[in-house]
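Participant: Got a predicted structure here, sequence first:
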Amino acid sequence: MMKIKIVLIISLLICFFSIQAYGATEEPVNADKLIDDLKSTYGIKVIIQDKDDNINYNDCLIVLDKGLSRFPDGLIKEITDYYAKKEISTNIIVNKTEKISDLFSEYVMSDSSANIYINTLLYRNSCVASEEGFIYETGHFIRDYIFEIYGYDKLKSEFEKLNSGYNYGTWAEGYENIFLNKHAAASFKEEVANLIWYTEIHPDKLRNISDGNFTIIHKKIEILSNAAEQSFSSVTKETNLWNEALPQKPDEWARETIEKMETASLIPEEYEGIYRAYITKKDFYNLTFSIIEKKIGKESFSNTFGIVEKEEYTSLDPLKGEAYVNIDVYDSDEDNYITRLEIAKFFGYVSNKLNKDISDYKIVEFDDISSVSESEKLFIYYVSSNGLLNGNGTSFKPFKNCTYQESYLMLMRLYNFL
């Protein structure tokens, strides 16, 4: 049986934002409620084979929810609603194993059901699932819907125009410039599923596969994103679907600041090359804490914000079959894009922790914050008065999402302000 070690990681936002991270809350999570939530949110029925009341299935269910929440709101539900009208049920079928070698997933589509089979690792009376393996099979599920709505032949024709004579079903010299990996080169169907999986799980690796240069693989991602946009009402140009996987250059207005941050090592390596995509809450929080630690030092940072113990989760590379551990604490909201209002509140929080007077502000008459609560307006006044977030004339745009390059400018201001 695999031994999972305990590690120290930062868990700060749970307290301030009242975010209930399933992996961090002391209150027991109800498995039946998680199953009901997955059904109501995504239209997917979770079936646990040979369910044992002595086994805790929460970790597995949390991974399923986290995996599905990676995709734009409503995308998965569009597929399940479409299938439901055709009397096709969508199910996730959970099995248990104590062997890592048996820790795999499988997607099977039939005339009556679309099933994703998940083998979970039984560990200390808990079932632990691989998010990576689950997303891999979910990629097949999404792929089939795009084929049906956008058109299999249409999409295949667009891909084959880029293949430059390289055929599916083999692997030889030069194929690495056309296909993501050997599995993607096996068939057109596998290529699309692999691209969906990899863009969701490893956008940073895709973005930098050719030292930040645009490749045929990136062009295929653009084509696939366009096909998804035409297949789903929940996906629009503003969604920037899979944009994080594409090589990017900063806009001119952000270039100087970003270059200064890179020179000062304020942007971690995993975020290099991503500028125009919207930033998630998780990434914004990580970047903020990273630059604060750089500014005040590790010891002062630890003393100021505190550290708690959390348990790692097991993951499995679905292609290599290699098990590894994932130290992220799950927050069901962490993969959503952050808004300017949320940034204002967060900057107020860290400023207060660092003994800044957050009551030191001037009231700014923005014309678009009437729907913001009075208590939240104070954070807007604070960040705008101190130049951390600037409005656009008379507008603050509190509910607008931010790109990475916009965030870098805000973070540089925070760094200089501290």
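Facilitator: Now that the structure is in, tell me what you want to look at. Residues are numbered from 1 along each chain as shown.

Participant: going forward, measure contacts and count neighbours with C-alpha atoms only.
Facilitator: Will do.

Participant: Tell me which residues touch I149, please.
Facilitator: I149 makes contact with S231 under the criterion CA atoms under 8 Å, 6 or more residues apart in numbering.

Participant: try this one side by side with the last:
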Amino acid sequence: MSTKGILMRKLLNARRMVAGILVIIISLAIPLNLQTTYASTAKKSIELEKSIEKQFGISITLSNKLSKDEDEAYESLLLLRDALYMMPNKLVNSLVKHFKSKGKSTTVALSISSAQSYGTAAGVYSYDSNTINLYIPEYASLWGSGTEPETILHEFGHMVQYALQDIYGTKKLKSEFTKLNKKIAYGGKWKEEYELVFTREYASTDFGEDFAETFMASILSRIPNDKNAPLLKKSEYIKKMIETQLKVKVANDAWRIYSQTPSKKYKEKLVSNIFLGPNFQDEGIYQYKITRAEFYKLLREVYMDIQLKDVKWEKYLDSKRSAQYSFNKFFSTYETNMLGKIKRKDVALILKKLMDCIYRPDRAHCTAF
């Protein structure tokens, strides 16, 4: 896949069918009067951190600099939770259990990084300590953030890889996986036809990066829609190994390697005129059934896009934080109900409540506005 193609797929991937509906509805709304006071969110990040730790069994650490920025800490933890919910149900818990048997805790460390040089890692996994370090750029960065789902899922892909190596054997896992590469060696010069073998050029550098990238792409709907593609075979292999070795049932809705298409009734409507809005012409990004967690994630993303689309750069940071604060207050009533598929009726009711808050901020459930 070309660099341009990869970038466009990355930009479009996060928005699927529900996002199209959200854009149409929310873009018709009157913009909120953004606030600049965040005091009521004080220590909210600590509550969220403890909630994530309890649910997934992991340990989370925040750097001193990040801990002192309540709003950045809270938003970063929300993004981490989004990514954790994307993975197959109970997979993280299974990983925690495995490494606990090895005498290791499972830690995710988040910190703010001032590094801006090309090639700076947004995330790093250490097998020795079983720790994922995620780095959030202090300033705007072209090289990605540790709280992007691509980064988080990639690093957890490494954790899955090492857990399988412990259980199944490094030599056997690597041999069976790389055999699916059609005799293409790692570290060679990239060729266009390799796009059916590797997710991108970085994945072709070695086995570990290939495994982690394939894991990430399988969850984010980035596997070629070609039943003969080696990349599809590798994705199916990882799914099988998770199920047989880590004893985790992987639902097809969580392992998105087979593309779906909208019905004729909705296909033409699921196209947005908003810059970088959803476009379901691309294969692999449309998914019909989604979880409540994913719906809330999409709702927040589209809400933020709408609120910030006309904001000038010098006011962007304050406006972003105000929008985050407002939506997080609205969303707080749903935080205890994240699992399972969401129904159309629930989507409609939540959207109605959000529109009520936009047009009637005096209502009881609209304290954020």
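Facilitator: Perfect, thanks for sending it. No experiment lies behind these values; they were computed from the predicted model shown.

Participant: What ranges does the first structure have for its strands?
Facilitator: Shown for the first structure, the strands assigned by DSSP state E span residues 6-9, 45-48, 89-97, 105-109, 113-123, 126-128, 308-311, 313-316, 323-326.

Participant: Rebuild those as TSV, extending it with distance to S225 of the first structure.
Facilitator: As requested, these are exported to TSV (distance: least, CA to CA, whole Å):
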stretch	distance to S225 of the first structure
strand 6-9	35
strand 45-48	27
strand 89-97	23
strand 105-109	22
strand 113-123	23
strand 126-128	31
strand 308-311	35
strand 313-316	26
strand 323-326	28
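
Participant: can you put those in a markdown table and add mean neighbour count?
Facilitator: Shown next, in a markdown table, are the strands of the first structure (neighbours: other CA atoms under 10 Å):
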| stretch | mean neighbour count |
| --- | --- |
| strand 6-9 | 13 |
| strand 45-48 | 17 |
| strand 89-97 | 20 |
| strand 105-109 | 17 |
| strand 113-123 | 22 |
| strand 126-128 | 22 |
| strand 308-311 | 15 |
| strand 313-316 | 22 |
| strand 323-326 | 14 |
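
Participant: Of all those, which one is nearest A184 of the first structure?
Facilitator: strand 105-109 (16.3 Å; CA to CA).

Participant: so that closest one versus strand 113-123, what angle?
Facilitator: 170 degrees (axes from the mean of the first three to the mean of the last three CA atoms, to 10 degrees).

Participant: Show residues contacting strand 105-109 of the first structure.
Facilitator: 114-119, 133-134, 137-138, 140-141, 318.

Participant: can we see that at 10 Å?
Facilitator: Taking contacts as CA atoms under 10 Å, 6 or more residues apart in numbering, the residues outside strand 105-109 of the first structure that touch it are 88-90, 92-95, 114-120, 129-130, 132-141, 144, 316, 318.

Participant: got the angle for it vs strand 89-97?
Facilitator: 150 degrees.

Participant: what range in the second structure matches strand 105-109 of the first structure?
Facilitator: Residues 123-127 of the second structure are matched to strand 105-109 of the first structure when aligned by TM-score structural alignment.

Participant: all helices of the second structure, in order?
Facilitator: 3-13, 17-26, 44-56, 64-67, 70-86, 91-101, 149-168, 170-178, 207-219, 230-245, 264-267, 292-308, 316-331, 344-359 (DSSP state H).

Participant: Check the offset of the first one from the chain's centre.
Facilitator: Mean-position distance between helix 3-13 of the second structure and its chain equals 15 Å (CA atoms, centre = their mean, to the nearest Å).

Participant: for the fifth one, same thing?
Facilitator: Distance of helix 70-86 of the second structure from the chain centroid (CA atoms, centre = their mean) equals 10 Å.

Participant: now do stretch 286-295 of the second structure
Facilitator: 12 Å.

Participant: first to last residue in that stretch, what's the distance?
Facilitator: In stretch 286-295 of the second structure, first residue to last residue: 13 Å (CA to CA, to the nearest Å).

Participant: Tell me which of the strands of the first structure sits nearest to E293 of the first structure.
Facilitator: Closest among the strands of the first structure, using CA to CA: strand 6-9, at 13.7 Å.

Participant: now what about that closest one, what contacts it?
Facilitator: G306, I307, V308, E309, K310, E311, E312, Y313, I327, D328, V329.

Participant: ok, so of those residues, who is nearest D204 of the first structure?
Facilitator: Nearest to D204 of the first structure among the contacts of strand 6-9 of the first structure, with distances taken as CA to CA, is D328, at 17.0 Å.

Participant: ok, that closest one to T215 of the first structure distance?
Facilitator: 31 Å.

Participant: what do you get for R276 of the first structure?
Facilitator: The value you get for R276 of the first structure to T215 of the first structure, if CA to CA is used, is 18 Å.

Participant: These two: which is more packed in?
Facilitator: R276 (20 against 17; other CA atoms under 10 Å).

Participant: So that one sits against Y404, correct?
Facilitator: Yes: R276 of the first structure is in contact with Y404 according to CA atoms under 10 Å; the separation is 6.1 Å.

Participant: Which neighbours do those two have in common?
Facilitator: E244, P250.

Participant: Give me the neighbour count for the nearest residue to T257 of the first structure once chain neighbours are set aside.
Facilitator: Nearest residue to T257 of the first structure, sequence neighbours excluded (CA to CA, 6 or more residues apart in numbering): L409, at 6.5 Å. Residues lying near L409 of the first structure (other CA under 10 Å) number 20.

Participant: I figured L409 of the first structure was touching M261, is that so?
Facilitator: Yes: counting by CA under 10 Å, L409 of the first structure does reach M261; the two are 9.3 Å apart.

Participant: Find the residues that touch each one of the two.
Facilitator: Shared contacts of L409 of the first structure and M261, counting by CA under 10 Å, 6+ apart, come down to R255, Y415.
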